[in-house]
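S.K.: quick check, what structure comes out for this input:
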Amino acid sequence: MPPRKYRKSNSPYARPAPAIATSSAPPQATGTVTTQSHAPTIDVVTSSPAPVPPTDATRITQNLVQDTADSPRVWLVGSSIIRHAFLHSLTSPMGINLQLNAQIWWQGYGGLTLKTLQRRINHIANLEDAPSVIVIHCGGNDIGKTQTQKLLVNVQEVHKFLSLKFPSTKLVWSELLPRIKWRYSNNIRAMETTRARINRQGMRCFLNIGGAIYHPQFKNKDEYLFKVDGVHLSKEGNEIFCQNLKSGLQQFLKKC
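M.R.: As a prediction, the model looks like this:
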């Protein structure tokens, strides 16, 4: 019976025609494709793909996946300054754990105030056990909106609340940053005076149960350290801010 003929199809889904054997000898298992002696030998060259340079996406993945299961835990709780610093850390060489032997949990909330801070802390505490260190960066959004004397009392209340809720945790006050523009007042001098008083109150309270982290590089309010809104930090500003957090936490973690 003559062999069945197959008609060539241009369809990409067509089943390929079966190969017709021309020799009973088994194919040779070599690194080349061998044909009859009158045909040239074709070498099969295999090589590894060229390395792909890391992108922001791969850096973020690498920074999120860090083996710190047995390390002390740190909560960084505060306003959008903390949230923006976290976003910066995703693509920074420091990573989200700031190159520390610690598990850092960033909790930054836009518009956070001293009065709403306790509610946020209670919510976080329902999700996680008490950490080794808590850093508080909050109060800037209150300035110009709430009377200074009331803010000083609020700082004391936050300190008392944290001390009772986390008796074995080191509590750290992160110095409130200066601003080029303030939301609730154009009187920059008055706003900066209030900021300084809140910082002194925070440091006075927290130094007894933990410590404070300072940010002296922002004292002169160099414009390149801020975004155009005069409040949030630029890439350079966030890098300095994260470096300050890292340096401060290094000291506190030594005592854990």
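S.K.: alpha carbons only for contacts and neighbour counts from here, please
M.R.: OK.
S.K.: enumerate every residue touching Val133.
M.R.: Going by C-alpha atoms under 8 Å, 6 or more residues apart in numbering, Val133 touches 73-75, 169-172, 252-253.
S.K.: state the distance from it to Leu76.
M.R.: 9 Å (C-alpha to C-alpha, to the nearest Å).
S.K.: what's the answer for Cys242, then?
M.R.: Remark: distance between Cys242 and Leu76 (C-alpha to C-alpha) = 11 Å.
S.K.: how about this one, so we can line them up?
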Amino acid sequence: MLCCTVKTHQCCRDCSLVLRQEVSVWIIGSFLIKNAFVHARSKTGGVNLGLHRIGVKIWWQGYGGMGLKDLESTIKRLMKYEKAPKYVVLHIAGNDLEKTKLGFFRNEIKATLEKVQSYLPKSSIEDGVHLTDLGNDIFLNNLQGALEMFICSGTYTYPDTFGTSMCIS
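M.R.: Prediction:
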């Protein structure tokens, strides 16, 4: 595998050489995350989205109806069984949209994310419907691409500006 960042022309022969230890990722959310997990189990890369080759271990935590109020307890429960992850991917609060006034809801999201960040101060938190199989494929592919880019290049936005970072197998 060859990983390159076009902007800086820095390349490495293997992204796993960049990683000195296993990288843990938690993916937390509602039914979309549960569905994506179930779908990923049947895909070639499995639940680690093929990123096990560069030392990535993904923990999925998704269930139907999960709302913003459930996030804090979910994080605390995961912390009982695992060390804090390097990355947290959230797909949360969609189930709360019709139940809460927008201004209040925005403040609740901000307060909850600040709490989560205080529990996981060294973790990068990425926050961002039901999908068809093709939709799940696209979601998983984008998730894999984003995580690989974050881990290999150190950038925290995805996609980067028009494909200036890429990993080529």
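S.K.: need the TM-score between these chains.
M.R.: Scored against TM-score structural alignment, normalised by the length of structure 2, the superposed chains reach a TM-score of 0.73; 131 aligned residues with a C-alpha RMSD of 1.5 Å.
S.K.: quick check: the farthest pair among the contacts of Val133 of structure 1?
M.R.: Arg73 and Val172 (13.6 Å; C-alpha to C-alpha).
S.K.: how close does the closest residue to Val155 of structure 1 other than its chain neighbours get to Lys170 of structure 1?
M.R.: In space, and not counting its chain neighbours, Val155 of structure 1 is closest to Gly202: 6.2 Å by C-alpha to C-alpha, 6 or more residues apart in numbering. Distance, Gly202 of structure 1 to Lys170 of structure 1, by C-alpha to C-alpha: 14 Å.
S.K.: neighbour-wise, which of those two wins?
M.R.: Neighbours were counted for Gly202 of structure 1 and for Lys170 using other C-alpha atoms under 10 Å; Gly202 has more, 28 against 24.
S.K.: residue range for stretch 130-148 of structure 2 in structure 1?
M.R.: Using TM-score structural alignment, stretch 130-148 of structure 2 corresponds to residues 232-250 of structure 1.
S.K.: which residues in the stretch 151-256 of structure 1 form helices?
M.R.: Applying DSSP state H, counting those that start in this stretch to the stretch 151-256 of structure 1 gives helices spanning 188-206, 235-253.
S.K.: what's the closest of those helices to Tyr109 of structure 1?
M.R.: helix 235-253 (16.1 Å).
S.K.: next, the buried residues of the closest one.
M.R.: Residues of helix 235-253 of structure 1 classed as buried by neighbour count (16 or more other C-alpha atoms under 10 Å): 235, 237-246, 248-250, 252-253.
S.K.: could you do stretch 94-112 of structure 1 as well?
M.R.: 94-98, 100-109, 112.
S.K.: what is the end-to-end distance of it?
M.R.: From the first residue to the last, stretch 94-112 of structure 1 extends over 26 Å; the measure is C-alpha to C-alpha.
S.K.: residues in contact with it?
M.R.: Outside stretch 94-112 of structure 1, the residues within contact range by C-alpha under 8 Å, 6+ apart are 63-64, 68-69, 71-84, 86, 89-90, 138-139, 141, 242-243, 246, 250.
S.K.: measure whichever residue in structure 1 pairs up with Gly65 of structure 2 to Ala196 of structure 1 for me?
M.R.: In structure 1, Gly65 of structure 2 lines up with Gly111, judged by TM-score structural alignment. Gly111 of structure 1 sits 20 Å away from Ala196 of structure 1, going by C-alpha to C-alpha.
S.K.: in structure 2, which spans are helices?
M.R.: Listed in chain order, the helices of structure 2 (DSSP state H) span 31-41, 68-81, 102-119, 133-153.
S.K.: mean shift of the first one relative to structure 1?
M.R.: For helix 31-41 of structure 2, the mean distance to aligned residues of structure 1 following superposition is 0.4 Å (mean C-alpha distance after the TM-score superposition for structure 1).
S.K.: what range does that helix cover in structure 1?
M.R.: With TM-score structural alignment as the criterion, helix 31-41 of structure 2 aligns to 80-90.
S.K.: for the matching stretch, list every residue counted as buried.
M.R.: 80-86, 88-90.
S.K.: now swap in stretch 110-130 of structure 2 and tell me
M.R.: For stretch 110-130 of structure 2, the neighbour count (16+ other C-alpha under 10 Å) marks 112-113, 116, 120, 123-125 as buried.
S.K.: would you format those residues as CSV with distance to Lys99 of structure 2 included?
M.R.: Below are the buried residues of stretch 110-130 of structure 2 laid out as CSV (distance: C-alpha to C-alpha, whole Å):
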residue, distance to Lys99 of structure 2
Thr112, 17
Leu113, 19
Val116, 22
Leu120, 28
Ser123, 30
Ser124, 28
Ile125, 25
